[in-house]
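>>> When you get a sec, could you give me coordinates for this:
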Amino acid sequence: MFNLNRLVDKLGLSTTEGLLRAVRTVAVALIVTVVLFGGYYYWDRYVRIGDRSPLELSIEQLEHAVREDPANPDLRVALAERYLNAGQYERALEQAQQVLEVYPENEGALLVAGLACMRLDRPQEALEPLETFVELRKGRPTAGGDLVLETAYYYLGDAYLRLDRPTDAIEMLEAAITINRTDADAFYLLGRAYQKIDDLETALKCYLEAVRFVPDFAEAYAGMAEIYEAWGEPDYLAYARGMQAFSARDYETARSYLEQATSALPDFPQAFLGLALTYEQLGDLEAALEAAQRALELQPDDLAVQHTVGRIQTALGAQQ
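The predicted structure follows:
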């Protein structure tokens, strides 16, 4: 089982983007397990060692099992997945490649190989296994809700973006978002890709979508700031700078910027929501509620705003 705090400490993931990568790493662990075992009666199909399946074995036990049965692809992929989750990316890739030499369409090995290459910052090498994985799954009747496929699309988009192929990245990331409309990471990378081809309006929409789901997504606000600065929009730039400060937990600076933004932009709900969140962190709940209620007036159907209003009202009620 993953310990998220230990993973964050180990990888030094102190930024919002880093934390999102940590969360996605945990998700990948679950997804690889689904690829390996989902939809199969693995109690019958997979080799059991003693009373346990490969899911329950440690790295050391799986290494021993592979030595005992080196031709078993299921054990090798299970070991590759363990290496991947433990940060031993070269070993994960080696095990996955050994499986793919014999079973070139083994989905678990393809996914592990692609993700290991991405972790090793070798995006060119990640393309072939991830593209093959996508080809194997995208035509299935369940593709529209396949979160495993969505993850492969995401990492393919990331790989293309790292290789300075933003048009290809857009295609993959749009496919990912079609499956999962709440993937803040995918919206952020999609914004970067559109920004690279100078479609700043679409890039901004993507960044705004990203922060709907992760309100302290500093990197998305940095992208917004670049766009607002390029457009010569100082008041919107103040909003983006304020939310960057909020993401960095510099709440006094955030308040200064966001008060400027809300004063200049009385009909911009995102600025009022950001100000409400900032006041909440500063302990000024009455001011937070006022700002949140203004955001709700401007955007009454926004769930994030609704939840913020409710949370602040509850906190105020507890004080009375």
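
>>> drop to CA atoms for contacts and neighbour counts, all remaining ones
Noted.

>>> where exactly do the helices run in the stretch 201-320 of the chain?
Using DSSP state H, counting those that start in this stretch, the helices of the stretch 201-320 of the chain run over residues 218-231, 234-247, 251-264, 269-282, 285-298, 303-319.

>>> and the strand or helix carrying residue 126, which residues are buried?
In the assignment (DSSP states H and E), residue 126 maps to helix 123-137. Going by neighbour count (16 or more other Cα atoms under 10 Å), the buried part of helix 123-137 is 123, 125-127, 129-134, 137.

>>> Equivalent analysis for stretch 208-225, please.
Buried residues in stretch 208-225 (16+ other Cα under 10 Å): 208-225.

>>> Give me the residues contacting the helix holding residue 126.
For helix 123-137, the external contacting residues (Cα atoms under 8 Å, 6 or more residues apart in numbering) are 105, 107, 110-111, 113-118, 143, 149, 152-153, 155-156, 159-160, 162-163.

>>> and the helix or strand that comes right after that helix, how far from the chain's centre?
As assigned by DSSP H and E, the chain's next helix or strand after helix 123-137 is helix 147-162. For helix 147-162, the gap between its own C-alpha mean and the chain's C-alpha mean amounts to 10 Å (Cα atoms, centre = their mean, to the nearest Å).

>>> Who are the packing partners of helix 147-162?
Judged by 3 or more Cα pairs under 8 Å, 6 or more residues apart in numbering; DSSP states H and E, helix 147-162 is in contact with helix 16-37, helix 107-119, helix 123-137, helix 166-179, helix 184-196.

>>> Which among those is found nearest to residue 100?
Among the helices and strands packed on helix 147-162, the nearest to residue 100 by Cα to Cα is helix 107-119 (6.5 Å).

>>> how far off helix 123-137 does that closest one point, in degrees?
On the basis of axes from the mean of the first three to the mean of the last three Cα atoms, to 10 degrees, helix 107-119 is oriented at 150 degrees to helix 123-137.

>>> Taking the centroid of this structure, which residue is nearest it?
The centroid of the chain falls nearest to residue 185 when counting by Cα atoms, centre = their mean (3.9 Å).

>>> before we go on, could you also do this sequence so I can check it against the first one:
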Amino acid sequence: MKDKKRNLLCLIVSVFIFSGCFSAKTGSLKSFNALEQPDQMNVNSKACAHYLRGLLYERQGSLDRAVSEFSKAHNYDQDSTAVLTKLAASYFRKGEFPHAIGALKKVFVLEPENIKARLLLAIIYTHMARFEDASLLYKEVIELDPENKHALLSIADLYVFEKKTEKAILIYEQIVIKEQPQHAFIYFNLGMLYLQIGKYDEAVRCLEQALHLKSDYVEAYLCIGLVYELKDEIGKSEQAYKSVINIMPKNCLAHFRLGSLYLGTDQDEKALQQFQRVIEINPEIVEPYFEIARTYLKLDNPDAAIKILLSRENFIKEKAYFFLLLGIANSVKDDFVLAEQYYHKALTEKPDYEAARFYLAVLYERQGKRDLSKQEFLLIIENNPDNSVACNYLGYMYAEDGANLDKAIELIKKAIKIEPKNGAYVDSLGWAYYKKGNLEYALKYLEQAVSLLDSDFEIHSHLGQVYFEKGCFSKARKHWERSLKIKPAQVEVKEKLENLIANNGKRGGKQ
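Coordinates of the predicted model:
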């Protein structure tokens, strides 16, 4: 669940960045277009001529010539702040920040309260990552012109860059309350900021306002869909993605997220349709091939999974996940040799690939190579002590072996500390105590496990065994019957139950 949340948040940030809502605006020079008119200059024909040539070269992208012409214009009219500001802008576009700053400082000598020069200098400081200096300049602009929305939004942007999200929110809220702006992007940005601090309801409210102002705002629909996924409101998320597709039928992200929703809600055929649609739109995107393979594995069709993966082998650059899925597919087919080869390939590509090492450890355990399996699990836990699945798996293996029982209990308790409501982990702890001979603790945790995960056949089997050892034969029978109802093909449990019934509900025979 944590990985899913992290992935969704990364997706939201990606939508945010590619929509260009913050960074593009902060570095924009559009606000200086007014300076292209020479009416702010002193009447000097030679200065004006060089100034106009500078504008022409600037528009053609000939920045060296533009700088040369603006410099000549300045030589003829050294009191023109318009010339100096355009000279600074050209230096900025060339990446010559010190020269740009020098020209702007001359502007402040001539005109101490020049707002446009302050805005340009703030942009330059932002590009130099001098955020504090930029922020001070924007604040000076607001003091000179309290209604300057560009400066307010730019300060908010700086707070975003500095990860001072709550300060950025305050500025956006100030703009919204004071002006009730009709610009959808302001509400979109505010929604994204709320999202960053986990205020999902406020985020949705702002995003919906953005859509009210701009009904075809694709990025807002996408982000609402992702937020609803975080809130586990799958129906609303589905509707948001469908709205994107209605506006933009070839939006790959909407189709992909819709497929992921369907896959997560066991609508596997619908999931396949959406992933196939992404491939039709853009065959170069590799993720849908992986998701189709995962869907086929879920449908217990490993051959189809292998086929779709191998069809793109030559186009996949980062192959670690590719090899992992092939390993899983071959493991499902009980081709352990090939599965092991693929897991090792995944680890060769990415030595710290925790998932590949985990599946390799499980594969070893399935093959009866328990020592090798334990070595892999120990490596996982050494590198990531908070891997609850590995802690529980290794702890349960120790318990099953009847060895290292104190270590087994320690590992399983660590897993439960990370996921307290995980019924499988609590079952492992109960079983470890049973193996240690502590029936009271075993009963305590196994009853708790059943309350958390009543549909697990193994928990009922374990609880039945503990009740049997305590002489509570009717309860033992009840849980063994429940276990067999969930999974009838359990020879050992069936034999235990038959022996119990044959002995009139009393101890008899080997249990």
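
>>> would you turn the helices of the stretch 201-320 of structure 1 into CSV with distance to residue 177 of structure 1?
Shown next, in CSV, are the helices of the stretch 201-320 of structure 1 (distance: least, Cα to Cα, whole Å):
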stretch, distance to residue 177 of structure 1
helix 218-231, 16
helix 234-247, 24
helix 251-264, 30
helix 269-282, 22
helix 285-298, 26
helix 303-319, 19
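
>>> out of those helices, nearest to residue 70 of structure 1?
When those are compared by Cα to Cα, helix 218-231 sits nearest residue 70 of structure 1, at 44.4 Å.

>>> any idea of the angle that closest one forms with helix 16-37?
Per the same axes, to 10 degrees, the angle that helix 218-231 of structure 1 makes with helix 16-37 is 130 degrees.

>>> count of residues packed around the aligned residue in structure 2 for residue 202 of structure 1?
Counting by TM-score structural alignment, residue 202 of structure 1 corresponds to residue 270 in structure 2. Close neighbours of residue 270 of structure 2, defined as other Cα atoms under 10 Å, add up to 16.

>>> list the contacts for residue 270 of structure 2?
Shown in contact with residue 270 of structure 2 (Cα under 8 Å, 6+ apart): 259, 262-263.

>>> If you rank those residues by neighbours, which is first?
With neighbours defined as other Cα under 10 Å, the most crowded of the contacts of residue 270 of structure 2 is residue 259; it has 29 neighbours.

>>> pretty sure it contacts residue 266?
No - using Cα atoms under 8 Å as the test, residue 259 of structure 2 is too far from residue 266 to be in contact (10.6 Å).

>>> just to revisit the earlier point, how much space separates the alignment partner in structure 2 of the residue nearest to the centre of structure 1 from residue 195 of structure 2?
Per TM-score structural alignment, the equivalent position to residue 185 of structure 1 in structure 2 is residue 253. Separation of residue 253 of structure 2 from residue 195 of structure 2 (Cα to Cα, to the nearest Å): 19 Å.

>>> try residue 271 of structure 2
Between residue 271 of structure 2 and residue 195 of structure 2 the computed distance is 27 Å (Cα to Cα).

>>> just residue 247 of structure 2 next, same as before
Plainly put, residue 247 of structure 2 is 24 Å away from residue 195 of structure 2 if you go by Cα to Cα.

>>> And residue 441 of structure 2, by the same measure?
Taking Cα to Cα, one finds residue 441 of structure 2 at 43 Å from residue 195 of structure 2.

>>> Show me which of those two is the more surrounded one.
Using other Cα under 10 Å, the more surrounded residue of residue 441 of structure 2 and residue 195 is residue 195, with 20 against 17.

>>> The more buried one corresponds to which position in structure 1?
Applying TM-score structural alignment, one finds that residue 195 of structure 2 aligns to residue 118 in structure 1.

>>> Report the contact partners of its match.
Residues in contact with residue 118 of structure 1 (Cα under 8 Å, 6+ apart) are 126, 155, 159.

>>> So for residue 148 of structure 2, what's the nearest residue that isn't a sequence neighbour?
Of all residues not flanking residue 148 of structure 2 in the chain, residue 142 sits nearest, at 6.1 Å (Cα to Cα, 6 or more residues apart in numbering).

>>> ok, now which ones touch that neighbour?
Here residue 142 of structure 2 is in contact with 148, 151-152 (Cα under 8 Å, 6+ apart).

>>> Enumerate every residue touching residue 272 of structure 1.
Contacts of residue 272 of structure 1 by Cα under 8 Å, 6+ apart are 258, 262, 291-292, 294-295.

>>> circling back to that earlier point, the match of residue 202 of structure 1 and residue 432 of structure 2: what is the separation?
42 Å.

>>> Quick check: residue 71 of structure 1 is in a strand.
No - remark: residue 71 of structure 1 does not belong to a strand; assigned using DSSP: H, G, I helix; E, B strand; the rest coil, it is coil.
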